[in-house]
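Participant: The following block contains a protein sequence and its predicted model.
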Amino acid sequence: MVSRTGLYPGTFDPLTNGHLDIISRALKLVDTLYIGVAINRDKGPLFSLEQRVEMVEAETKALSDGSNSVIKVVPFDTLLMSFAEELKADIIIRGLRAVADFEYEFQMVGMNSFLNDEIETVFLMADPHHQAIASKLVKEIARLKGDITSFVPADVASRLNEKFGN
């Protein structure tokens, strides 16, 4: 039997229920799932890299415990395809919420295939309950003292509210 390795990259600032949905479904496709937490200084993350890695590890522990797959959370600050090659990933997992996501992702797949056409990209559609969830919007709602408990795990909500003094 062939072992499959997947990479699900993102900033995860913060990790949302939508991200967790994609992760749980990706575990059905691979034996090892690397969750690549991007440093991405250009986005000016609210949480430090260490905090984001810690949140992803904490929230995905139960998912890996209930699965035959292994989850490894790894920070990265390199070209995605170089990182995927380093991890010996067979596939890159990407979540799609809307048509606007597809346009951007379509361009990325084209560029990535020029860099390495051996690594496939697999798109997983967001569950309808999670399609509107975006980390950027969750942060905005938290900043304005709105209720974010439907969008993120409880510990993440607590950390967000603490960041904004709620």
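Facilitator: Alright, I've got the coordinates. Because the structure is a prediction, the values reported are computed rather than measured.
Participant: make it CA atoms for all contacts and neighbour counts henceforth
Facilitator: Noted.
Participant: Let me know the secondary structure of Val56.
Facilitator: helix (DSSP: H, G, I helix; E, B strand; the rest coil).
Participant: ok, structure two:
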Amino acid sequence: MTGAICPGSFDPVTNGHLDVIGRAAAQFDRVIVTVMINQNKRGLFTVDERIDMLRDATTDLPNVEVASWQGLLVDFARERGVGAIVKGLRGANDFDYELQMAQMNQKLSGVDTLFIATNPTYSYLSSSLVKEVATFGGDVTGMLPDEVHKRLLTRIAERAGQ
């Protein structure tokens, strides 16, 4: 059985993330979508909320599971018996950063990183940009799964009311 990890913050999950996850799921027997926990960052959604949104958004992918992890991703890969990390690349800037991480992960553990070029339809998408546009009233319809879109608008309204 071949397995891979698709890590990210997924705050929130976008259709670009789902494209990469779906394409990884077509290549591997098992894909663990991993919400990485960074105590230094305050997300719009809690880790548990992100896990719920990812589970809902990937119900049509039976070989995908969702988890969270704090620490070195290669330790998670070792713990789960997974030999590959899959990352989506939107452009050259992503590649420069991700290549360095991939080389470090390979050196630390022998875990390989495979890059999937983002579908051009989603190449401009990032969770940060979607949150920013939605916060200022921009229409982000079609950039997120419908349920995630609803949750995003609700959360932004809650924060605005504080």
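Facilitator: The structure has been received and is ready for your questions. Note that the structure is predicted; figures quoted are calculated from it, not measured.
Participant: And the counterpart of Gln70 of structure 2 in structure 1, how far from Leu29 of structure 1?
Facilitator: When structure 1 is aligned by TM-score structural alignment, the residue opposite Gln70 of structure 2 is Asp77. Shown here: Asp77 of structure 1 relative to Leu29 of structure 1, a distance of 25 Å by C-alpha to C-alpha, to the nearest Å.
Participant: of these two, who's got more company?
Facilitator: Leu29 (16 against 12; other C-alpha atoms under 10 Å).
Participant: Which position in structure 2 pairs with that one?
Facilitator: Using TM-score structural alignment, Leu29 of structure 1 pairs with Gln27 in structure 2.
Participant: ditto for Ile148 of structure 1
Facilitator: By TM-score structural alignment, Ile148 of structure 1 lines up with Val140.
Participant: show me what contacts its match?
Facilitator: Contacts here follow C-alpha atoms under 8 Å, 6 or more residues apart in numbering; on that basis Val140 of structure 2 touches 130, 133-134, 149.
Participant: Make a PyMOL selection of the buried ones in those.
Facilitator: The following PyMOL line selects those of the contacts of Val140 of structure 2 that are buried, judged by 16 or more other C-alpha atoms under 10 Å:
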select buried, resi 130+134+149
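Participant: which of the contacts of Val140 of structure 2 lies closest to Gly8 of structure 2?
Facilitator: Val130 (15.5 Å; C-alpha to C-alpha).
Participant: Next, Lys72 of structure 1: secondary structure please.
Facilitator: Going by three-state DSSP: Lys72 of structure 1 is strand.
Participant: name the element the closest residue to it other than its chain neighbours belongs to?
Facilitator: Spatial nearest neighbour of Lys72 of structure 1, excluding adjacent residues (C-alpha to C-alpha, 6 or more residues apart in numbering): Tyr34 at 4.8 Å. Taking DSSP states H and E as the criterion, Tyr34 of structure 1 maps to strand 32-38.
Participant: Superpose on structure 2 and give me the mean offset of that strand.
Facilitator: Strand 32-38 of structure 1, aligned to structure 2 and superposed, deviates on average by 0.7 Å (mean C-alpha distance after the TM-score superposition for structure 1).
Participant: Excluding its own residues, what touches that strand? List them.
Facilitator: So strand 32-38 of structure 1 is in contact with 4-12, 26-27, 49, 52-53, 69-77, going by C-alpha under 8 Å, 6+ apart.
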